[in-house]
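Peer 1: Sequence isn't available, so here's the structure alone:
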């Protein structure tokens, strides 16, 4: 079986504009959280989030004036993963597919459509087209002419998208797959996440007995997957995607089974696919 390797990566979030910047800041002990500024946070028990600064928000909107923030972040991370120089326009590549992953998707456009319907009693064709073109527009801007799709598996969206990209390459439907996971925060999202009772009023403490929940963030991360035997193998150390699996245990809308049966089964299937024990 041909190996599928990670050939590129991109990242833009509240901790930095690229993977190296984020890594260095993490090593320095910095975290991604700052006071929420995009909406009134006083009604909520947690008033910090991994939210872009106002200056960074403005930078992205100015850099991609035709896109909402989610699209701008996705393009920024995707261009990094493809190694595109600033200002370069990629040619359409029929061997390059796109898989998007998101919890909330392009919610700014969804909210605009709702408000337009409320205020005017109808939604214009131009507004509908902006929504319909989110995925294919991203694909065109990144040269992904080999097909595109978007997945939403809640917090497992990014992992599921990697699995989808793995399947696409193994099935011979594309030589390379650009996988981009993204989300942005707004009050619509923040209110819903608080109602799930997963957000702590303290801070994140992973692997700590004192942990009491999570804090959500926004940003976009991208990886480029490719079949190694289609290109000359690099002498540099490589990272590979060797197994993937998804399932749905249909237990609850938001909660996993207490005995973790579904999680255990999907992990076992991914290990089986990889040949590991």
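Peer 2: Received the coordinates, thanks. Quick caveat, the model's predicted, so the values are computed rather than measured.

Peer 1: contacts, neighbours, all on C-alpha from now
Peer 2: OK.

Peer 1: Which element, helix or strand, includes the residue nearest the centre of the chain?
Peer 2: Centroid check for the chain by CA atoms, centre = their mean gives residue 181 as the closest residue, at 1.4 Å. Assessed by DSSP states H and E, residue 181 sits inside strand 176-183.

Peer 1: contacts for that strand?
Peer 2: Applying CA atoms under 8 Å, 6 or more residues apart in numbering, the contact partners of strand 176-183 are 70, 73-74, 77-78, 81-82, 95-105, 144, 157-158, 161-162, 165, 168-169, 217-227.

Peer 1: Next one for the comparison:
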């Protein structure tokens, strides 16, 4: 697996930065007035790169690194790219086809097969993992490199500023002062294959995607249904697919966008799922990476696997006083919070009602 973020690209260096409470959010110049000029940009990309080139470069770097980490070659004829994005560069540079970016990426990397592309708003990368897992389970694919990428563009920043979803201050997920999100960019990809085949070729196995679940509330184009029903349905489906119960979950990476509506919906949903027994520790990375839209699910899947490996979660940036009644433990302050358990969940909530949950495990 691999990621490219506003905090860097090395898996362990970025993870250590997260555990130390670091954030990649900083002022990013804009030619247009915004509700907030702060965002999380990837610093080692040339500033003059246009949105299309930025999307390509971020994705290409993460795909190459993930495939290499898995002991494979990007030109392996068995390898299928399954990738998600929200709008990518599309709002700023309207394409002739919404999947053109992925075909350009696969061709540029020398991949032998056409990619499969997913665009389900902020759950796109999670849904790409869901799709790839289904294809492998059904015997349609042998090995996939799967994840998501999204880039910071003027149109996205203007859009969230106009919608009022952008925070005028800072992103404070699950804090009683939460007032919106801040955008970021990044990419993350993981190589997914059957466990027996990975063992046969001597691959380093970082974890297991043991279950997936999704739901859509169909409540509106942006705001989710306030009941938390879709969170409950997605989490319940993922746990059922994994053969796990709520009490077996040690850690949960929440969507944690910092918008009052989303944070409240997650809080309600968690309270309905985790009613008895052990309560998982909740963490959120958007205060460090920014809200990376279609890349979010893959970045957070990587973060859950690293948390399970180290049995610790990073502090939630900006969290001082948790929302009244928040039902699960949260790591506030500046120090990591330890936990026990080998089962983790990642939850994404997207515009258009898309909600997806991934169940991830490491050996006990």
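Peer 2: In hand now; what should we look at? Every value quoted in this text rests on a predicted model; they were computed, and no experiment measured them.

Peer 1: that older thread, what lines up with the residue nearest to the centre of structure 1 in structure 2?
Peer 2: In structure 2, the residue matched to residue 181 of structure 1 (TM-score structural alignment) is residue 148.

Peer 1: residues contacting residue 162 of structure 1?
Peer 2: 179, 244.

Peer 1: can you tell me which residue in structure 2 aligns to it?
Peer 2: Checking TM-score structural alignment: residue 162 of structure 1 goes with residue 129.

Peer 1: again with residue 44 of structure 1
Peer 2: Aligned partner of residue 44 of structure 1 by TM-score structural alignment: residue 34.

Peer 1: count of neighbours near the closest residue in space to its match that isn't next to it in sequence?
Peer 2: Nearest residue to residue 34 of structure 2 in three dimensions, chain neighbours excluded: residue 161, at 5.8 Å (CA to CA, 6 or more residues apart in numbering). Per other CA atoms under 10 Å, the neighbour tally for residue 161 of structure 2 reads 21.

Peer 1: did I read that right, residue 161 of structure 2 in a helix?
Peer 2: Yes. Counting by DSSP: H, G, I helix; E, B strand; the rest coil, residue 161 of structure 2 is located in a helix.

Peer 1: what residue of structure 1 matches up with it?
Peer 2: That one, residue 161 of structure 2, aligns with residue 194 by TM-score structural alignment.

Peer 1: I'd assumed residue 215 of structure 2 was in a strand, is it?
Peer 2: Yes. Residue state for residue 215 of structure 2 (three-state DSSP) corresponds to a strand.

Peer 1: So which residues of the stretch 151-277 of structure 1 form helices?
Peer 2: Applying DSSP state H, counting those that start in this stretch to the stretch 151-277 of structure 1 gives helices spanning 157-170, 187-195, 261-274.

Peer 1: can you tell which of those helices is closest to residue 204 of structure 1?
Peer 2: Proximity to residue 204 of structure 1, assessed across these by CA to CA, is greatest for helix 187-195 (14.9 Å).

Peer 1: Give the buried residues for that closest one.
Peer 2: 189, 190 (16 or more other CA atoms under 10 Å).

Peer 1: how much does that helix stray from structure 2?
Peer 2: Mean deviation of helix 187-195 of structure 1 relative to structure 2 after superposition (mean CA distance after the TM-score superposition for structure 1): 1.3 Å.

Peer 1: chain center to that helix, what's the gap?
Peer 2: 18 Å (CA atoms, centre = their mean, to the nearest Å).

Peer 1: what does that helix contact?
Peer 2: Against helix 187-195 of structure 1 from outside (CA under 8 Å, 6+ apart): 39, 40, 44, 104, 199.

Peer 1: which of those residues tops the neighbour count?
Peer 2: Going by other CA under 10 Å, residue 199 tops the contacts of helix 187-195 of structure 1 with 20 neighbours.

Peer 1: which SS class is residue 74 of structure 1?
Peer 2: Residue 74 of structure 1 - assigned by three-state DSSP - is helix.

Peer 1: those strands in structure 1, which residues are they?
Peer 2: For structure 1, applying DSSP state E gives strands covering 4-13, 34-35, 48-49, 96-101, 148-151, 176-183, 219-227.

Peer 1: Where in structure 2 does the fourth one align, residue-wise?
Peer 2: Under TM-score structural alignment, the counterpart of strand 96-101 of structure 1 in structure 2 spans residues 79-84.

Peer 1: what about the match of residue 44 of structure 1, distance to residue 269 of structure 2?
Peer 2: 32 Å (CA to CA, to the nearest Å).

Peer 1: Onto which residues of structure 1 does stretch 309-317 of structure 2 map?
Peer 2: So stretch 309-317 of structure 2 sits over no part of structure 1, by TM-score structural alignment.

Peer 1: and which of the contacts of helix 187-195 of structure 1 is nearest to residue 243 of structure 1?
Peer 2: Nearest member of the contacts of helix 187-195 of structure 1 to residue 243 of structure 1, counting by CA to CA, is residue 104, at 26.4 Å.

Peer 1: got the contact list for the closest one?
Peer 2: Contacts of residue 104 of structure 1 by CA under 8 Å, 6+ apart are 152, 154, 183, 184, 189.
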